[in-house]
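Participant: Provided below for reference: sequence and predicted model.
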Amino acid sequence: MTIAALRTPDERFADIPDFDVPVHYADDLPGYEGLRAAWVDTGPVDAETTFLCLHGEPSWSFLYRKMIPHFTTKGGRVVCPDFFGFGRSDKPTELETYTFDFHRNHILALVERLDLQNITLVVQDWGGLIGLTLPVDEAFEPRLSRLIIMNTALGLGTGAGDGFNAWKEYALTVPVFDAGQIIARGTPEMGEEEIAAYNAPYPDDRYQAGARTFPALVPVEPDMDGVQVSKQAAAYWSSEWTGPSFMAIGGSDPVLGPPVMKMMHGLIRGCPEPLLIEEAGHFVQEWGDIVAPAALKAFDDL
């Protein structure tokens, strides 16, 4: 079945600041034939450690620009996919195309294609909602060695607060969905070039079906897609996980801030005391020059 999609023109990404990294493409991932997937892949292909960095809503791999150099300086390989509908990946135009499994299976297919090993999973926002469920897949779990987790959660079908519900409605209905300004609200020191970079994937509203529908896919009701695998993931992280973890919390996030992350901290077996950055908002990667070195040091100290 052909999926109707748009492709952001390459020139939209010509002036992205501080993000001169190799970008790779594939249009033949199993189940996604004809859709072009994009991902950053930098550092040695045969590196001992691969950092798999998953972005959320409404960002893209540009979100990791401050963390990537710290990982590669330590000799790591860094792979940052753009979910379909985001970044340089193709953007299906129909809201119905986007489902929890549509996004999850894309990441699993890419990991399989690249045969990533000894993965440090780096997640935030939707990157965690999806990424934290990956070890439930028996082909992924042996590839996983470490976890870096920032403001995120698992979708266990238990409802969401008024703040999230308002955000979901806003994303679906606001006449102009300005991704750059949305991210800048919680990151006041961001400059105009960075705001423009977050808007680069979206020449106009036709490209924004993924960004607008992502919040509505969060598994907050018991019968929603993703709830069962998220429950399996919760059991995995609480009882089966034995690897090193590092948690960083943006203290100024009103939706996925300290209360939610305290719950996640209790869920992840053996997770040490989190790094709390009081002034950081939801997009904790914007404080990546603090988070990445702290995570690497914590792992080195083990």
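Facilitator: Ah, there it is.
Participant: all contacts plus neighbour counts: C-alpha atoms, from now on.
Facilitator: Noted.
Participant: any idea how many residues pack against residue 266?
Facilitator: Residues near residue 266, counting by other C-alpha atoms under 10 Å, number 13.
Participant: ok so it is a helix residue?
Facilitator: Yes - counting by DSSP: H, G, I helix; E, B strand; the rest coil, residue 266 is part of a helix.
Participant: the stretch 201-302 of the chain: helices as residue ranges?
Facilitator: For the stretch 201-302 of the chain, applying DSSP state H, counting those that start in this stretch gives helices covering 209-213, 227-235, 258-267, 288-300.
Participant: the stretch 51-200 of the chain too?
Facilitator: Using DSSP H, counting those that start in this stretch, the helices of the stretch 51-200 of the chain run over 68-73, 100-114, 126-131, 162-173, 179-185, 192-199.
Participant: distance from the chain centre to the last one, please.
Facilitator: The reference is to helix 192-199. 18 Å (C-alpha atoms, centre = their mean, to the nearest Å).
Participant: and here's the other structure:
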Amino acid sequence: MLDALRTPDERFDGLPDFPFAANYLDNLKGFEGLRLHYLDERPEAAGATFLCLHGEPTWSYLYRRMITVFVGARGRVVAPDFFGFGRSDKPVDPSAYHFDFHRNTLLSFIEQLNLTDITLVCQDWGGIIGLTLPMAMPERFSRLLVMNTTLGSGDHQLSKGFIDWRAWVKKNPDLSPGGLLKRSCPQLSPAECSAYDAPFPDGRYKTGVRRFPEMVPDHADAPGARLSRDARRWLGQSWRGRTFMAIGMQDPVLGPPVMRALKNDIRNCPDPIEIDEAGHFVPEWGEIVAKKALAAFNR
């Protein structure tokens, strides 16, 4: 069993605009002994499932603005925290954090909750890993809602913005997620920024935060790269669901050039909407994105 830290519950008391109940799995197949946190908001007579996958260095708090809109449209919203983030357990060994570890977590999670008619809502690592899932279980996925992400195919040069970001994380191993969000999303209140710091009482809890930039496949034989190329091919040839894409135009890492390339990789992906004032963390502008996506999906 992996040695892991667990953030004290009191760190999550009184988070602004986050009235959602915590749910846990400590018997996830293949990950026994680790506790995974997830949100599961299910209105009466819920229809489709919105599976919201966060990225680095955030957690399910990122989706609070979108959850309300989806639930209001009678959708079930399920938002897990990757191991190493949010209220989920945080393995202390850096080698525990690799592409297959997190992808297999999600595959097992979807199967254990028996999620169907899924709209994959993804940003950053939520898409880098999440967009490889539909080809493994196509009968469970119906729609994609894609925001500032990519596929880690390893056959394209990484953007200068990402290379700079990875170098910055190396130099700042005890980085503040709340401080990072504040720079990208100046409209956030101090309490909201603190909510992004809540999962990490000190640097010992940030192994995942430090590791995720290193996990992005940067050559053709990197872990996850071949799988991502297979997913790209599958999304381009075999995807039969509907897609909605939103781009935060101020993102220097996974911004317009990366997203327009991804659009061309997804079969029948319509032209994206552009959020001019948004940066990397598009779900912080999530109310408008969620409403436009629902309209596009005719929901």
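Facilitator: Ah, there it is. What you see is a predicted model; the values in this text were computed from it and never measured.
Participant: before we move on, the earlier item: comparing the helices of the stretch 51-200 of the first structure, which comes out most buried?
Facilitator: helix 126-131 (a mean of 26; mean count of other C-alpha atoms under 10 Å).
Participant: please name every helix or strand in contact with that helix.
Facilitator: strand 50-54, helix 100-114 (3 or more C-alpha pairs under 8 Å, 6 or more residues apart in numbering; DSSP states H and E).
Participant: and residue 81 of the first structure, which of the ones you listed is closest to it?
Facilitator: Each of those has some distance to residue 81 of the first structure by C-alpha to C-alpha; the shortest is strand 50-54, at 6.5 Å.
Participant: the closest one against the second structure, how far on average?
Facilitator: Compared with the second structure after the fit, strand 50-54 of the first structure shows a mean deviation of 0.3 Å (mean C-alpha distance after the TM-score superposition for the first structure).
Participant: tell me the buried residues in that strand?
Facilitator: 50, 51, 52, 53, 54 (16 or more other C-alpha atoms under 10 Å).
Participant: same check, this time on stretch 248-260 of the second structure
Facilitator: So stretch 248-260 of the second structure, judged by 16+ other C-alpha under 10 Å, has buried residues 248, 249, 250, 251, 252, 253, 254, 255, 256, 258, 259, 260.
Participant: which one of the residues you listed is nearest residue 171 of the second structure?
Facilitator: Ranked by distance to residue 171 of the second structure (C-alpha to C-alpha), these are led by residue 253 at 17.8 Å.
Participant: quick one: the alignment partner in the first structure of that closest one from residue 79 of the first structure, how far?
Facilitator: Using TM-score structural alignment, the partner of residue 253 of the second structure in the first structure is residue 255. Going from residue 255 of the first structure to residue 79 of the first structure by C-alpha to C-alpha, to the nearest Å gives 27 Å.
Participant: just residue 261 of the first structure next, same as before
Facilitator: Distance of residue 261 of the first structure to residue 79 of the first structure, computed by C-alpha to C-alpha: 25 Å.
Participant: what does residue 200 of the first structure give?
Facilitator: 20 Å.
Participant: quick check: closest non-adjacent residue to residue 110 of the first structure.
Facilitator: Nearest non-adjacent residue to residue 110 of the first structure, counting by C-alpha to C-alpha, 6 or more residues apart in numbering: residue 29, 7.0 Å away.
Participant: ignore what I typed, I meant residue 96 of the second structure.
Facilitator: Excluding the flanking residues, the one nearest residue 96 of the second structure by C-alpha to C-alpha, 6+ apart is residue 2, at 8.0 Å.
Participant: is it true that the one you found lies in a helix?
Facilitator: No - according to three-state DSSP, residue 2 of the second structure belongs to no helix; its state is coil.
Participant: what's the local residue count around it?
Facilitator: Counted by other C-alpha under 10 Å, the residues lying close to residue 2 of the second structure total 14.
Participant: picking that back up, from the buried residues of stretch 248-260 of the second structure, which is closest to residue 139 of the second structure?
Facilitator: residue 259 (25.6 Å).
Participant: so the closest one makes contact with residue 149?
Facilitator: Yes - assessed by C-alpha atoms under 8 Å, residue 259 of the second structure is found in contact with residue 149 at 6.9 Å.
Participant: how about the contacts made by the aligned partner of residue 143 of the second structure in the first structure?
Facilitator: Using TM-score structural alignment, the equivalent of residue 143 of the second structure in the first structure is residue 146. Contact analysis of residue 146 of the first structure by C-alpha atoms under 8 Å, 6 or more residues apart in numbering lists 119, 120, 121, 243, 244, 245.
Participant: could you redo the last one with a cut-off of 6 Å?
Facilitator: 120, 243, 244, 245 (C-alpha atoms under 6 Å, 6 or more residues apart in numbering).
Participant: what is the end-to-end distance of stretch 41-60 of the second structure?
Facilitator: OK, stretch 41-60 of the second structure end separation, C-alpha to C-alpha: 12 Å.
Participant: quick one: residues in contact with that stretch.
Facilitator: 74-79, 81, 85-86, 117-126, 177, 209.
Participant: circling back: how near is the match of residue 253 of the second structure to residue 119 of the first structure?
Facilitator: Relative to residue 119 of the first structure, and taking C-alpha to C-alpha, residue 255 of the first structure is found at 28 Å.
Participant: what distance do you get for the match of residue 253 of the second structure to residue 163 of the first structure?
Facilitator: Computed with C-alpha to C-alpha, the distance linking residue 255 of the first structure and residue 163 of the first structure is 6 Å.
Participant: ditto for residue 7 of the first structure
Facilitator: In terms of C-alpha to C-alpha, residue 7 of the first structure sits 32 Å off from residue 163 of the first structure.
Participant: with residue 264 of the first structure instead?
Facilitator: From residue 264 of the first structure across to residue 163 of the first structure, the span is 19 Å (C-alpha to C-alpha).
Participant: same question, residue 212 of the first structure
Facilitator: The value you get for residue 212 of the first structure to residue 163 of the first structure, if C-alpha to C-alpha is used, is 16 Å.
Participant: now do residue 56 of the first structure
Facilitator: Taken as C-alpha to C-alpha, the span from residue 56 of the first structure to residue 163 of the first structure is 17 Å.
Participant: do the same with residue 61 of the first structure
Facilitator: Between residue 61 of the first structure and residue 163 of the first structure the computed distance is 25 Å (C-alpha to C-alpha).
Participant: and for residue 60 of the first structure?
Facilitator: Counting by C-alpha to C-alpha - residue 60 of the first structure and residue 163 of the first structure are separated by 23 Å.
Participant: just residue 151 of the first structure next, same as before
Facilitator: Distance of residue 151 of the first structure to residue 163 of the first structure, given as C-alpha to C-alpha: 15 Å.
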